[in-house]
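Novice: below is the sequence, then the predicted model.
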Amino acid sequence: MTTKLFDTVLVANRGEIAVRVIRTLRTMGIFSVAIYSDADADARHVREADTAIRVGGSPATESYLNIENIIAACQASGAQAVHPGYGFLSENVAFARALKDAGITFIGPGIDALLLMGDKIRSKNHVSAHDVPVTPGIAEPELSDDELIDAAADIGFPVLIKPSAGGGGKGMVAVNSPEALPEALASARRTAQSSFGDDTLFLERLVRSPRHIEVQILADTHGSTVYLGERECSLQRRHQKVIEEAPSPLLEKNPDGARIRAEIGAAAVAAAASVNYVGAGTVEFLISDEAPGEFFFMEMNTRLQVEHPVTEEVVRVDGERLDLVEAQVRIAAGLPLGFTQEQVSLHGHAIEARVYAEDPSRDFMPSTGRLLRVAEPGGEHVRVDSSLATGLVISPHYDPMLAKVIAWGPERDTALERLDAALSRTEILGVHTNIEYLRLLLADPDVLAGNLDTTLIERKMPSMAFGSFGNTELVLAAALQLARQPVHGGTWQVPDSWRLGTPAVLTTTLEVNDKTITLSSIPSGTGRTFSLDGEEFEVAHLPGGAVSVNGMLRHLDTAFGNDSTLWMGHNGWVGSIGFLDREALLHRELATRDHPAGEASPEVRSPMPGTVIAVGISDGQRVETNQILVTIEAMKMEHHLRSPAAGTVDIGRLRVGDLVKANQILATLSYNTEEEEA
């Protein structure tokens, strides 16, 4: 039975981590206070908290990063402590100081530890002095681009650019040649400045085919520090973790795994103790796959990690589960850990998959929109940390992570099977997601064998075959659309092509993957006969939502958006089909009337809502094919918009800092055909 430690705790975060912290606070009998921006007024964490306070506008800088407003929310609610979650202000020294000045407990480490470990340059130099091995490189404050370029020649390529502040892989760039370094440094500085408010960079030698292993630690105010096993986080894309597990299969398969685990755990404890660390933290290491006994300190995350659930699922203290959020709260209240390293054991295997709003088939472009349907998996040994709900709007203002699906098993194979099955039962319609991609990863032979490294996804991506709409799926979409059309004006308004005598042919125009496709159909028995590209399909609706296509049953999850878009999902695959009416078709015809056939469109449009962070050209400038014109930031990611052809560019009044909408024209090209012919 837990003791009531604080009367009221404010959760200074949003999304699934806010929901997860609120759940533990409720279990502990602590009154929870949520904060929210305008975009999150109807969010799940707002509904689940005991009370909620608005802290500003939709952009994070106006709300979740607004220290003054959050302190005011603490004072208005009577919160005695703040749990920062991860991201946002969780590692922000100014926030921790402001809380201390206001007499409010920060559920996290002390200011000195935040200062030192929050700066990757200082932390690397510091732990090196305490006999913790570090990766070769240059880590000095305030290095200019020219100084970094000069240092890279001595370090040797490939090198890894890393921001000194922040985490989560943002701003990290691998560079394989001197020629690519200047542009990479500029991009990394922009990302670091916009994400962390600090554009300081440093360089490390890029360790080829490394394993990313991290150690969870807990430390109290009474001098006790323990490590809670390790997590393997080697499956990454663009330095962002995708799938995490505990314990590491590298150590599990190694005959000396227990010894290596003890050594890396001791190094993590030493790193934490060197700064008098208090609370939950994670020390991250790179380990060579060929030499598991060699490991190098990367950084210490002074907060709860996204992947903390896999540790909770496998760690036992005297046979009992450990809630890391509860441990954080108890430590912040000044209570001792209550257990020693000898009481910690590992039980079974757990794997977590991060579900993102993104489209893997379009280079993982973030996806925004309103969730039309949400169904999350359940069952024994399956856990979902989520903030999703039908009707929730996924906005461009925040990170695209939607949820985490975690599965446990007595051994790794069972955990993998359970996680894949859980993902197949996860239904999210209204935005594109990476669930199919996650399932493809879990089925990869190297992943199944535990042969992981941080470059695996990069190597495997070109051969991944993502689902796409084929003829049958198009027919299904059209059939479902016709069957579920709302009826206005009675029977005469039903779009079924009925008439006296022979039924008329009904034509339906669809937009699929930026292409326009026309279907024709006539009534046929209990359904319709569809014609497409010379093929005919007999489609009928059956009880229970199933559809028969040429006698074969098909089961799809479907939902309609308000923009005449049908969203479809099946076993993790998600796609959308637009239904074009006469007005939309006329608009498209007029837009392309003066556009020569086969020539690239002269319009460069924003693929999604975002903020312009760089304009690489000037109005009237001559540009070449594939030249970067504009860079926008959305969902904490940079997106380069390139010229589709050579020509003269018109950007109008577009400026850095402008907010742009999805499909907004950002630049227009004039093709210099006469000059090219000359």
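Specialist: Thanks, I have it. Numbering: from 1, shown residues only.
Novice: for the rest of this, base every contact and every neighbour count on C-alpha atoms.
Specialist: Fine.
Novice: okay, strands next: where are they in the stretch 351-500 of the chain?
Specialist: Secondary structure of the stretch 351-500 of the chain (DSSP state E, counting those that start in this stretch): strands at 358-359, 365-366, 369-370, 373-375, 382-386, 393-394, 401-409, 427-429.
Novice: Asp42: which of these is closest?
Specialist: Closest to Asp42 of these is strand 393-394 (CA to CA; 8.9 Å).
Novice: returning to that earlier point: can you tell me which of the strands of the stretch 351-500 of the chain is packed in deepest?
Specialist: strand 427-429 (a mean of 26; mean count of other CA atoms under 10 Å).
Novice: thinking again about what came up before, could you export the strands of the stretch 351-500 of the chain as a markdown table, including distance to Ser548?
Specialist: Below are the strands of the stretch 351-500 of the chain laid out as a markdown table (distance: least, CA to CA, whole Å):
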| stretch | distance to Ser548 |
| --- | --- |
| strand 358-359 | 28 |
| strand 365-366 | 33 |
| strand 369-370 | 29 |
| strand 373-375 | 23 |
| strand 382-386 | 32 |
| strand 393-394 | 33 |
| strand 401-409 | 32 |
| strand 427-429 | 21 |
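Novice: try this one next to it:
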Amino acid sequence: MGTIDAGRRPFERVLVANRGEIAVRVIRTLRRLGIRSIAVFSDADADAPHVRLADEAVRIGPAPATQSYLDPAQLIAAALETGAQAVHPGYGFLSEHAGFAAACREAGIVFIGPGDEALAVMGDKIRAKRHVAASGVPVVPGVSDPELDDAALLAAGEQVGFPLLVKPSAGGGGKGMQIARDAVELAEAIPAARRVARTSFGDDTLLLERLIERPRHIEVQVLADADGTVIHLGERECSLQRRHQKVVEEAPSPLLDAATRERIGQAACDAARSVAYLGAGTVEFLVSDVAPDEFFFIEMNTRLQVEHPVTELVTGIDLVEQQLRIAAGQPLAIAQHDVHLTGHAIEARVYAESPDRGFLPSTGELLEWRPATGDGVRVDAGIRTGQHVTADYDPMLAKVIAYGADRAEALERLDAALAETVVLGVDTNLAFVRRLLADPDVRAGALDTNLIERMPPATAERPRPEQLAAAASALLAEAAGDRRTRTGTRDRDVEGPSAWTDAAGWRLGARRPPTVLLAPRDAPADVVAVTTAEPSRDASDEPNAAATVRIAANGEIWVHDARGTTAFVHVDRRAHAEARRALAERGGVALSPELRAPMPGTVTAVFVADGDAVEAGAPILAIEAMKMEHRITASADGTVRLAASVGDLVSRDQPVARIEPASETRDAAPEASAPGSAPPATQGDHEQEPTHAV
């Protein structure tokens, strides 16, 4: 990526008040410009890539964000301690926090972001909508009166007409949004949205907007300097969203023609100019798929956006550099006529989540991280092999961006890059995003914000023979290495191979290939007997050249190849046989009375008391991690026995409650299986009984 400005260095020392991929992204531009970079880190990030990359690093507190990255006092102290002239807030955390911006200025530090008016006006959706409407920017019809109570809001909403979108005025990320298609749904949505808004943002003010069917989410990148010059760098299409969170973004939009692009760009500039905007910002619009020449202002993000790389690739302009120069008081060296959109760029966000488990967050050690490379491929990431992905922060791991001469080439390059990306140790959405990119509507550019919701639910793919063979080979190689390690001293004087220490499946008169019992980690009852070649004495780290295999400390075997990633567990033959006998004794009923945590996190609510009678489907407790709350419900009618309380930290699959069936006594209830062990297989299993198993 090139640079437009060739002026003096804007600052000597800049503190980056963020973490992960955006911190790495900002530090790279600082290094290119010869500016000394200062990273901050919590205890969870002490050895993170952004800390290693920076010239200096300062600890700002323990892992919880509220005690580190969200603590203005700690960040200001770090900036003063290191002599930073400016603070770059990245995005998220305190990037749009007016109080933090003011604290920076009071401490004599430049906040690399807009001024007070922009932060105050654009940080309140109701105020922002009224403000830009007064400047001639088109807005979605709706109600935005903070004085209205629930009853008045209901009446006003009926006047606007249905369907309606109920939105908290404060906050973002789609949190608290509700859709109401009639008065009954609106009466339920208003108090529900208020509760979420009050809890999440400390402000329960709501606004109602007409819901635009088949909407496209189009946003425009703007730059504005202290002299009042405002330009736009074209638009980004951000319509591929799940639960109001963007998944795939591209530039330019396949929807807009040149005339509409110019009109929406000028509207974005007008919105920014109305609040004396300073720096890089994004003005977001809704555009109807059936009327692409009409657009409506949604909100303005007063910071750098996650998806900014696609704009950088089609314009050749480094947005972080522009932020730095504007914050230093330098005028824009770019005029509107200098901006040209060339080619096409598409970005996919890689999340640590399990699509086939309802997109629940995933945590663990990154056993292998290998980003894609190649023509037109850019990867923004802040992770490394060996790093632990925790539940303390957002689950986004990286962004994979592809650039091509046209949209078709960019799509092909992105799909190939995602296939090449290796993430082992935590679940990711890589396979889901590839399936999304293959959707005929996505290929045709027929996008809307509900497209993902209409897709069939994500399901786990059945393990393929190639992956099973790779996992079995790796397991046998590790076992062979362990045997040699255990007997190394005793046999150090023995020359050549020894059948007693090296051979698996060896017997007098014959050598039979060893068999391994494996099962998908998330379907441990689906046991498969895999017979494979015996590993050589020099078994390598990669038993299968077509696959990357890593074995976790808990025994999970992770396999990646060009078609996807799967995690397996090794099933003990004796435990498997005992489980099958126990299942037969129960008449084939495999339902477990244990309720287990579907993800690692914190218990935030318990809805019942120990010993309460509950019905199937009744909520038992809630677990929160990575900005997501999941409710665990009763699996059957019975009596609940709690194993966790509010505030407890729980791991994935940890028992948190137990339902004693109403028809059984407490003593007769079956014992829970140990975490990580294989549940009983069904009587329909017909795997070949092995003669020798590891």
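Specialist: Happy to help now that I have it. What you see is a predicted model, and the numbers here were worked out from it, not measured in a lab.
Novice: ok so, going back, so which of the strands of the stretch 351-500 of the first structure is nearest Arg238 of the first structure?
Specialist: Among those, if distance is taken as CA to CA, the winner is strand 365-366, at 13.0 Å.
Novice: in the second structure, what range does the closest one match?
Specialist: With TM-score structural alignment applied, strand 365-366 of the first structure matches the range 360-361 in the second structure.
Novice: just checking, Leu206 of the second structure touches Gly171?
Specialist: No - using CA atoms under 8 Å, Leu206 of the second structure is not in contact with Gly171; the gap is 10.9 Å.
Novice: ok, those two, which is more surrounded?
Specialist: Between Leu206 of the second structure and Gly171, counted using other CA atoms under 10 Å, Leu206 has the larger neighbour count: 28 against 17.
Novice: tell me the residue in the first structure aligned with that one.
Specialist: Match for Leu206 of the second structure (TM-score structural alignment): Leu201.
Novice: neighbours around the spatially closest residue to that match that is not a sequence neighbour, how many?
Specialist: Spatially, and ignoring its direct neighbours in sequence, Leu201 of the first structure is nearest to Pro163 (4.5 Å; CA to CA, 6 or more residues apart in numbering). Around Pro163 of the first structure sit 27 other residues, with neighbours defined as other CA under 10 Å.
Novice: I'd guessed Pro163 of the first structure sits against Asp199; true?
Specialist: Yes - between Pro163 of the first structure and Asp199 there is a contact at 6.7 Å, judged by CA under 8 Å.
Novice: what's the closest of the strands of the stretch 351-500 of the first structure to Leu585 of the first structure?
Specialist: Once the strands of the stretch 351-500 of the first structure are compared by CA to CA, strand 369-370 is nearest, at 23.1 Å.
Novice: next, the mean deviation of the closest one compared to the second structure.
Specialist: Average distance, strand 369-370 of the first structure versus aligned residues of the second structure after superposition (mean CA distance after the TM-score superposition for the first structure): 0.8 Å.
Novice: which stretches of the stretch 151-300 of the first structure form strands?
Specialist: Going by DSSP E, counting those that start in this stretch, the stretch 151-300 of the first structure shows strands at 159-163, 173-175, 201-205, 210-219, 225-237, 240-246, 279-288, 295-301.
Novice: what helix or strand is Ser123 of the first structure located in?
Specialist: If you go by DSSP states H and E, Ser123 of the first structure is part of helix 120-128.
Novice: list the buried residues for that helix?
Specialist: Across helix 120-128 of the first structure, burial judged by 16 or more other CA atoms under 10 Å covers 120-128.
Novice: tell me how far it lies from the chain's centre.
Specialist: 28 Å (CA atoms, centre = their mean, to the nearest Å).
Novice: quick check: next helix or strand after it?
Specialist: strand 137-138.
Novice: which residues are in contact with the match of strand 365-366 of the first structure?
Specialist: With CA atoms under 8 Å, 6 or more residues apart in numbering as the test, stretch 360-361 of the second structure has contacts from 352-354, 391, 395, 598-600, 625-626, 628.
Novice: what's the burial count for Arg28 of the second structure?
Specialist: Neighbour count of Arg28 of the second structure, defined by other CA under 10 Å: 18.
Novice: per the alignment, it pairs with which residue of the first structure?
Specialist: Using TM-score structural alignment, Arg28 of the second structure lines up with Arg23 in the first structure.
Novice: contacting residues for that match?
Specialist: So Arg23 of the first structure contacts nothing (CA under 8 Å, 6+ apart).
Novice: the helix or strand hosting it: how far from the chain's middle?
Specialist: Using DSSP H and E, Arg23 of the first structure sits within helix 15-28. Chain-centre distance of helix 15-28 of the first structure: 20 Å, with CA atoms, centre = their mean.
Novice: all good on my end, thank you.
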